[in-house]
Every structure is written in structure tokens, then in C-alpha cells.
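Visitor: Generate coordinates for the sequence data below:
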Amino acid sequence: MSFLALAEARYSTKKYNADKKVPIELIDQLKAILRLSPSSINSQPWKFVFIGNEQLKSKLAAASYFNEAKINEASHLVVFSAADDIEKFEEQIQQHLPKGSIDYYHNFVKPTGSSQIKSWMKNQVYLSLGFFLSAAAEMGLDSTPMEGIQVDEYRKILGLSHHQPLFAVALGYRHSQDGNQPSLNAKSRLPEPAVIESF
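Guide: Presented below is the predicted three-dimensional model:
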């Protein structure tokens, strides 16, 4: 299937088949793909937590507002978090990045202040989301990206000390009666001239 066809078929799943689980081989592939996500200067200011354990998934679902039902039905939940301990992050890049990348951070990112540094780090995590959703679609998996979560509660439940959850993605297989799938509810997008220009 072409990437365009995948983009046309992919949608945010509202109802999952709770009886169908994603095979561990595909979960392992998604972990490897997320690890390869692009980020500015290869900064990788993130942590990804995969949850297949039903008890833990249920705790997180209860801290997810109107997303609770779909998380409980989904096979897995993946939580995307950004580094929020700047000192720890700087230690990481000092150990793993080449001098040019470290110099870029110190010359152009660090002088902007802690608030902007954290915003820059969060932006890198959002880059990984697009990578992840596309990979899942290529594997025939359905997904739902969700910012509707109680981030502090997620952090406490997962015991994250140096990372702040930003959003989560439910992962699994659509229920045949999910009314949001494109075959039942056509995708709605702005016309191309409204969002794309060419010169």
C-alpha cells in the first residue's frame, strides 16, 4: 500500500476490539522504530512507556477523562514523555552527542531560558508521534493519539522522575462497529489550496 493510501485509511479510532491483542513482535518493532525517531541535533529528550498490563492500563485509563473506555478496550497504551530535568538532559547530551551538536544547544537553545528549553524538548516528542502513527498504520494497527490525560497522575502512576508525560496513544484493532472509521464516516479535511501553497 502506498503512503498516500495509508494516510487516507488511517484515522483516530474511537472503539477498539477488546478481544484482539497486538502481537509482541509488532510491539517490539514499534519500540525499535520509536528509538529511531528524528529530533533536533539528535537530542532525544524523551521517554516512551508501553503498557500492555491490563491492571496498570486501567489505572491510567481512569486518569484519562473521556478517553477511559477506548484505553480499556485497546490492546496497549503508549505514553510519550518529555525530559523536564534540564540538568539531567544536559548530562545526557554531553555523554552522547558530538561537539557540534552540544555547541548548538549551548549557543542557541540554552540561552533562551528554562521555559523555552522545555518547550523545545516537547516539540521533539511531537515529532516522534507522527513517526509512530505512520508506522502503526503501515503495520495494520489502529491508534488514537490523546492529549486528554491527567499528566501529573500519569507521572505518579508510572513513577517518572525526570520526564513529564505529554500525551498517550491507544493502540490495537478497531471494532467493526467503530463509527469513526473512514468507510462509515468520510474523513473531513480543509481543501488543499487552504493549507498548501506552491511557488
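
Visitor: contacts and neighbour counts: CA atoms only from here.
Guide: Fine.

Visitor: for the protein, longest strand please?
Guide: strand 163-172 (DSSP state E).

Visitor: Check which element follows that one along the chain.
Guide: Moving toward the C-terminus from strand 163-172, the next helix or strand (DSSP states H and E) is helix 192-195.

Visitor: Name the residues that touch the longest strand of the chain?
Guide: Strand 163-172 is contacted by residues 16-17, 20-22, 46-47, 70-71, 74-85, 122, 141-149, 151-152, 154-155 when judged by Cα atoms under 8 Å, 6 or more residues apart in numbering.

Visitor: didn't Lys70 look like it was pressed against Lys14?
Guide: Yes: counting by Cα atoms under 8 Å, Lys70 does reach Lys14; the two are 6.3 Å apart.

Visitor: residues touching the residue nearest the centre of the chain, list them.
Guide: The centre of the chain sits closest to Leu129, judged by Cα atoms, centre = their mean, with a distance of 3.9 Å. Residues near Leu129 by Cα under 8 Å, 6+ apart: none.

Visitor: one step back: now find how far off-centre the longest strand of the chain is within its chain.
Guide: 5 Å (Cα atoms, centre = their mean, to the nearest Å).

Visitor: cool, stretch 70-78 as well?
Guide: For stretch 70-78 - counting by Cα atoms, centre = their mean - the centre lies 13 Å from the chain centre.

Visitor: ok, now stretch 177-190?
Guide: With Cα atoms, centre = their mean, you get 22 Å for stretch 177-190.

Visitor: Which parts of that stretch count as buried, going by neighbours?
Guide: Using 16 or more other Cα atoms under 10 Å as the test for burial, stretch 177-190 gives 180-181.

Visitor: Provide the contact partners of that stretch at residue level.
Guide: Everything outside stretch 177-190 that qualifies as a contact, by Cα under 8 Å, 6+ apart, is 8-9, 11-16.

Visitor: Separate out the buried members of these.
Guide: 11-16.

Visitor: I believe Gln94 is in a strand; please confirm or correct that.
Guide: No: secondary structure of Gln94 (DSSP: H, G, I helix; E, B strand; the rest coil): helix, not part of a strand.

Visitor: To check against the first, give me the structure of this:
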Amino acid sequence: MSSKTIEKLQWRYATKRFDSSKPLSEEKLQILKETFNLTATSYGLQPLKLVVVSNPELKTQLMPLTYNQPQVRDASHVLILCIENNINEDFITDHFKRVEGHRNTPRTILEPFEKALIENFSKKQTSEIRQWMANQLYLTLGALLTVCAVEKIDACPIEGFEPKKYDELLGLNKKGLESVIVLPVGYRDESDFFINLKKVRRGVDELVIEVN
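Guide: Here you go, the predicted structure:
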């Protein structure tokens, strides 16, 4: 198959070694920020925040909290994908105020949906809401990895870290946030053993089921 998009997806891999001497440009970083903002989320609520760390000393402090994975120290930036501590009535109301302001949608149209959503979330357990928010976050992760490939930015999604210690160090608790995914981004070091390894996938024929 000949496709520039597929070629770029073939090019990407979970980068294990970053070249610390190659920072991302502000333009590239802004593309990732915009991607995070534009990614689809359920109801459009965006129960997420993106924390961007570029300070070398702070990245070094994060390394032992990430089981000494060097990516967080050497990457140009460390993106930390976070969820809100909870979704309450005020959060949902603020969303509908934005809808009203951006689209000039009459309150008579928005209010029934707003009330239904508030009622729906009021019946959910905190654990259910947290899982729902995490699901939304993984949508943004997929979008970020795809855009990284298109923009020739290297990345390595990391779940192996200590969230509570991250939250404490970065003061995320005070912001009502909880870290879920760590995503170092930058440019690969040519010494990375994984650069030239073939991508291993089950294959389209095995993964895709067509129903005609």
C-alpha cells in the first residue's frame, strides 16, 4: 500500500532514547497543544488537562518517579495527560455556557440536554466517572501519537510511573487533577536500538472483520 500517512505511521515507534540536544520548536509544540484541545471527547466535555514540562531539572526529578526510564529526562518536553478529580454540576454548566457563547444556541434548546447530563452524572459512582474520564484521555493519546507521526515528532507513551508522586511534585492535587499518562516527546537518538526494528503487528487481515 502506497500512502504517505501509512508511511509515517510505519516510521513511528515508542522511542526509548531521545536526543536531548534537539528541542521541539514552539510551532511543533503548539501543534500538539492544539491537537489535545481538538480531540473528540464524549459530550464534548473535555474532562482533561495537559501539563507540559520542559525544565531540565524538573524532568530529572521525574525520572526516578518513572522507574528510571531515561525518556522523561532526555526528551524535549514531557507531556502529562491528566483527568479532573471529578465532574460535578458546575463543570457541566460551564460547558453549556461555552456552547451558548460560541454558537449562540438558545437556552431553550440547551437546557433539556444540560439537565439530563447533570442528572446522569449525579447517579454515577466516583469510580465510574473516573474510568469514563480515563477513556476520554486515551482518545487524546491516540490523536497525539498520530499527529506526532505525521509531524515527525518522536514520542513514547508511558503508563509505568508513580502517579501520586507525580501529582505531589507538580502540585496537580491543588489543581484538582490526577495524572494518568506520561508522554515524552522530542527527537530520537540515533543510538536507540529500536530505530531499525521491524514493526510487529497482527495484520489487517486478522484484525479487521468486514460485514457486508
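
Visitor: TM-score for this pair?
Guide: Scored against TM-score structural alignment, normalised by the length of the first structure, the superposed chains reach a TM-score of 0.90; 194 aligned residues with a Cα RMSD of 1.7 Å.

Visitor: and the longest helix seen in the first structure, which stretch of the second structure?
Guide: Counting by DSSP state H, the longest helix found in the first structure is helix 114-138. Matched against the second structure by TM-score structural alignment, helix 114-138 of the first structure falls on residues 126-150.

Visitor: Could you list the buried residues of that stretch?
Guide: For stretch 126-150 of the second structure, by 16+ other Cα under 10 Å, it's 129-130, 133-134, 136-137, 140-141, 143-150.

Visitor: circling back to that earlier point, derive a PyMOL selection command for the buried subset of the contacts of strand 163-172 of the first structure.
Guide: Those of these that count as buried under 16+ other Cα under 10 Å are selected in PyMOL with:
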select buried, resi 16+17+22+46+47+70+71+74+75+76+77+78+79+80+81+82+83+84+122+141+142+143+144+145+146+149+151+154+155
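
Visitor: And Tyr67 of the second structure? What does it align with in the first structure?
Guide: Counting by TM-score structural alignment, the partner of Tyr67 of the second structure is Tyr65.

Visitor: Spit out the contact partners of its match.
Guide: 148-150.

Visitor: one step back: adding distance to Asn185 of the first structure and secondary structure, write the buried ones among the contacts of stretch 177-190 of the first structure out as JSON lines.
Guide: Listed next are those as JSON lines, based on distance: Cα to Cα, whole Å; DSSP: H, G, I helix; E, B strand; the rest coil:
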{"residue": "Tyr11", "distance to Asn185 of the first structure": "10", "secondary structure": "coil"}
{"residue": "Ser12", "distance to Asn185 of the first structure": "12", "secondary structure": "strand"}
{"residue": "Thr13", "distance to Asn185 of the first structure": "12", "secondary structure": "coil"}
{"residue": "Lys14", "distance to Asn185 of the first structure": "12", "secondary structure": "coil"}
{"residue": "Lys15", "distance to Asn185 of the first structure": "14", "secondary structure": "coil"}
{"residue": "Tyr16", "distance to Asn185 of the first structure": "16", "secondary structure": "strand"}
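
Visitor: For the counterpart of Lys15 of the first structure in the second structure, give me its contacts.
Guide: Alignment note: Lys15 of the first structure maps to Arg17 in the second structure; criterion TM-score structural alignment. The contact partners of Arg17 of the second structure, by Cα under 8 Å, 6+ apart, come to 70-71, 74, 188-189, 191-192.

Visitor: Please repeat the previous calculation with a cut-off of 7 Å.
Guide: 71, 188-189, 192 (Cα atoms under 7 Å, 6 or more residues apart in numbering).

Visitor: okay if I get these as JSON lines plus distance to Lys115 of the second structure?
Guide: Formatted as JSON lines, these follow (distance: Cα to Cα, whole Å):
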{"residue": "Gln71", "distance to Lys115 of the second structure": "45"}
{"residue": "Arg188", "distance to Lys115 of the second structure": "48"}
{"residue": "Asp189", "distance to Lys115 of the second structure": "52"}
{"residue": "Asp192", "distance to Lys115 of the second structure": "53"}
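
Visitor: For the residues you listed, which ones persist in the first structure?
Guide: Cross-checking the contacts of Arg17 of the second structure against the first structure gives 71, 188-189, 192 as conserved contacts, using both residues aligned by TM-score structural alignment, their matches' Cα atoms under 7 Å.

Visitor: closest to Val211 of the second structure among the residues you listed?
Guide: Arg188 (40.4 Å; Cα to Cα).

Visitor: Give the burial count for the aligned partner of that closest one in the first structure, as a bare number.
Guide: Counting by TM-score structural alignment, Arg188 of the second structure lines up with Arg174 in the first structure. Other residues near Arg174 of the first structure number 23, with proximity taken as other Cα atoms under 10 Å.

Visitor: Can you point out the buried residues in stretch 28-44 of the second structure?
Guide: Buried-residue list, stretch 28-44 of the second structure, by 16+ other Cα under 10 Å: 29, 32-33, 35-36, 39-41.

Visitor: Could you single out the nearest of the residues you listed to Ser54 of the second structure?
Guide: Leu29 (10.8 Å).

Visitor: counterpart of that closest one in the first structure?
Guide: Checking TM-score structural alignment: Leu29 of the second structure goes with Ile27.

Visitor: pretty sure its match belongs to a strand, no?
Guide: No: using three-state DSSP, the assignment for Ile27 of the first structure is helix, not a strand.
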